[in-house]
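In: Next input, structure requested:
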Amino acid sequence: MSSWIPNIHIPGILKRSHSDAVMLTSRPSIQQKASLDLDCIPEVEGESEVLLLDEIKYLSGSLPPRILGADWRLVYSTSSKGFSLGNVYRSFQGKTGPTLVSIQDTAGAAFGALISEPIKMDEHFYGTGESFLFSVRPNRKIYKWTGENQLFVQGTSQSLIIGAGEGHFGLFIDSNLYKGRTQACATYGNEPLRTGEDFLIKTFECWTFR
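Out: Next up, the predicted model:
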């Protein structure tokens, strides 16, 4: 692994049964999804530099039931608040509810993650099976929790990690919101979210829901 990624301690992997996964990741009913598809696009407070309107609609249909159909609110953007993971943590102090991270790299790919709670600093992994990884450009795909482990999200002063297992990270972002890496990982059973594992960040955004 490249030297720019610091050594990260991964705790023992705890597996969940399929029944546990179903309980923690209850999905919206067919009726709910159909309703959202027909009713359309949520209210969006703030302008995304990463996601197109149809991509927002696509992601909205896969949100956890408790925020399905909720309005989107832009909380953090590198264009207005700078390239600093510390600034991201500060922006989420006092916030509640899930967070959606959207990233555009310098090659034009767009991808990210839904985190089941606000982004925070914590040396331990946190979150629930509501979390998922996604890509929207050039390919659209959502990767839900597999139940293999509970390595959902970890935030430190050095990095933000979403999904892990056997030394691989679903999504790794450095403290300067500059370099990143995406790999196949056990948590989400994902493929790399872009072509090639390593990337440079052009824009980093965080959204909340209400």
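
In: from here on, contacts and neighbour counts on C-alpha atoms
Out: Noted.

In: What's the biggest strand in this structure, counting residues?
Out: Selection of the longest strand in the chain by residue count, based on DSSP state E, yields strand 198-209.

In: Who are the packing partners of that one?
Out: Strand 198-209 is packed against strand 72-77, helix 78-81, strand 99-105, strand 179-181, with contacts defined by 3 or more Cα pairs under 8 Å, 6 or more residues apart in numbering; DSSP states H and E.

In: Throw these into a markdown table and include distance to residue 151 and mean neighbour count, thanks.
Out: Formatted as a markdown table, the helices and strands packed on strand 198-209 follow (distance: least, Cα to Cα, whole Å; neighbours: other Cα atoms under 10 Å):
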| stretch | distance to residue 151 | mean neighbour count |
| --- | --- | --- |
| strand 72-77 | 24 | 20 |
| helix 78-81 | 26 | 13 |
| strand 99-105 | 16 | 23 |
| strand 179-181 | 16 | 20 |
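
In: one more, for comparison:
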Amino acid sequence: MQDSKTPDPSPSQSSYFTYPVTYAVNGLLRRLAAEPSLSSSNSHASASTSMSPPTSLSQSLQSLASSTTASASSMMDSVFAPPPRRKASPFQPPPLTPLSLKGYKSSTREKGKLLSKALAEEIRLLVPPRLQLVDDWSLVYSLEQNGVSLATLYQKAEEFTGKRGGFVLVVRDAGGGIFGAYLSDAPKPSSHFFGNGECFLWRAHVLPSLPDLANLPPPPSADTTNAVRMTTIASPTHKFGTLNPPHSEQASRSGTSTPERIRFKAFPYSGINDYMMFCEHGFLSVGGGDGHYGLWLGDNLENGVSSTCPTFGNEPLSDEGTKFEVLGVELWYIGS
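Out: Predicted coordinates:
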């Protein structure tokens, strides 16, 4: 047997393997040799730059102080000239045309009509602008004309489902109070809340008329030596206020003027929750949260509930308290 010997690597092969190692070592040595000089130059540069900012900063502060002092002295010496006032635009939107309430039958009693033009004008100012231009309101449902049934109200309102209009719900309680809500959608039975932030609750009542100053007794300091006895007979009062404006031949033609003896209060959407409208076959409700309804009506439209609710932050709408007896209900449609 012959001994096997490993062949010696050729010079070309050894140089092939040693060249990269030599190149890497030489590069590393050059890198280490260059770092001290680079670090020393960087330290000198940083030292020079760190010394320069204080000088420039002090100079800038001095120049700023001098300029501020000069400007302040010049402002004190000069005469104040107010800026020119902007002129109001001569173009004003036209007044709203008076409303027309359509839907009452000729046989409907006056005390059975809940919504007057004066009250409708107050509500009109709070509805969306696109609906303020509508001057014809249509009666959808009336307890006086259509009977006592929430199902009938739903059936009458179904005709307007899907239209870009609004609805005004009007309620009268046993104490003669008038209140209600503006609804962005037609009331209908649903398994969830619906409506948007355009909804709001409202209430209104008639203020007592101001006494005639001519019939008031004279003050204590007045001379009553020759005074004669006068007796004032009060006018009869009515249980239910009609909220109708007093007749006047010089009434304004603008649709936004209302008599001062109507106090109107509205409660807009608060943004706390989205419980605007919730209706079932057994009840109709507007506003809710924390176990309270802003306005709730039963299926027979005989009893109702109104409490403070987070949706509108309202006060109870009825003066009778949280629970009230319903004597009248109307639903009006605003739109084309």
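
In: follow-up on the earlier one: and the angle from the longest strand of structure 1 to strand 99-105?
Out: Strand 198-209 of structure 1 and strand 99-105 are oriented at 150 degrees to each other (axes from the mean of the first three to the mean of the last three Cα atoms, to 10 degrees).

In: quick one on the thing from earlier: okay if I get the helices and strands packed on strand 198-209 of structure 1 as JSON lines plus distance to residue 160 of structure 1?
Out: Compiled in JSON lines, these are given as follows (distance: least, Cα to Cα, whole Å):
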{"stretch": "strand 72-77", "distance to residue 160 of structure 1": "15"}
{"stretch": "helix 78-81", "distance to residue 160 of structure 1": "15"}
{"stretch": "strand 99-105", "distance to residue 160 of structure 1": "11"}
{"stretch": "strand 179-181", "distance to residue 160 of structure 1": "10"}
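
In: Nearest to residue 33 of structure 1, out of those?
Out: strand 72-77 (17.4 Å; Cα to Cα).

In: so that closest one aligns onto which residues of structure 2?
Out: Using TM-score structural alignment, strand 72-77 of structure 1 lines up with residues 137-142 of structure 2.

In: what's the mean deviation for the matching stretch versus structure 1?
Out: Taken against structure 1, stretch 137-142 of structure 2 registers an average deviation of 0.4 Å after superposition, with mean Cα distance after the TM-score superposition for structure 1.

In: any idea how far that stretch is from the chain center?
Out: Counting by Cα atoms, centre = their mean, to the nearest Å, stretch 137-142 of structure 2 is centred 27 Å from the centre of its parent chain.

In: need the contact list for residue 143 of structure 2.
Out: Counting by Cα atoms under 8 Å, 6 or more residues apart in numbering, residue 143 of structure 2 touches 149, 328-330.

In: at 6 Å what do you get?
Out: Contact partners of residue 143 of structure 2, counting by Cα atoms under 6 Å, 6 or more residues apart in numbering, are 328-329.

In: for structure 1, what spans make up the helices?
Out: Using DSSP state H, the helices of structure 1 run over residues 18-24, 30-39, 53-60, 78-81, 85-91.

In: Buried residues in the third one, which are they?
Out: For helix 53-60 of structure 1, the neighbour count (16 or more other Cα atoms under 10 Å) marks 55-60 as buried.

In: try stretch 274-282 of structure 2
Out: By neighbour count on 16+ other Cα under 10 Å, the buried set for stretch 274-282 of structure 2 is 274-280.

In: try stretch 148-160 of structure 2
Out: Across stretch 148-160 of structure 2, burial judged by 16+ other Cα under 10 Å covers 148, 150-151, 153-154, 156-157, 160.

In: again with stretch 185-195 of structure 2
Out: By 16+ other Cα under 10 Å, the buried positions in stretch 185-195 of structure 2 come out as 185-188, 193-195.

In: Now for those: which two are most distant?
Out: Pairwise distances across those (Cα to Cα) peak at 12.5 Å, for the pair 186 and 193.

In: And the furthest pair within the buried residues of helix 53-60 of structure 1?
Out: Greatest spacing in the buried residues of helix 53-60 of structure 1, by Cα to Cα: 55 and 60 (8.5 Å).

In: residues in structure 1 matched by the lengthiest helix in structure 2, start to end?
Out: Longest helix in structure 2, counting residues (DSSP H): helix 11-77. Aligned by TM-score structural alignment, helix 11-77 of structure 2 falls on no residue of structure 1.

In: Residue 36 of structure 1: how many residues sit nearby?
Out: As a burial measure, residue 36 of structure 1 scores 19 neighbours (other Cα atoms under 10 Å).

In: how far does stretch 284-296 of structure 2 sit from the chain's center?
Out: Using Cα atoms, centre = their mean, the offset of stretch 284-296 of structure 2 from its chain centre is 19 Å.

In: Endpoints of that stretch, how far apart?
Out: With Cα to Cα, to the nearest Å as the measure, stretch 284-296 of structure 2 spans 6 Å from end to end.

In: cool, and stretch 190-204 of structure 1?
Out: Span of stretch 190-204 of structure 1 from end to end, Cα to Cα: 21 Å.

In: Buried by neighbour count: which residues of that stretch qualify?
Out: For stretch 190-204 of structure 1, the neighbour count (16+ other Cα under 10 Å) marks 190-194, 197, 199-204 as buried.

In: what residues are up against residue 318 of structure 2?
Out: With contacts taken as Cα under 6 Å, 6+ apart, residue 318 of structure 2 has no neighbouring residues.

In: per the alignment, it corresponds to what in structure 1?
Out: Aligned partner of residue 318 of structure 2 by TM-score structural alignment: residue 194.

In: Quick one: the strands in the stretch 201-336 of structure 2, in order.
Out: In the stretch 201-336 of structure 2, the strands defined using DSSP state E, counting those that start in this stretch lie at 262-268, 277-280, 283-289, 292-298, 303-305, 323-334.
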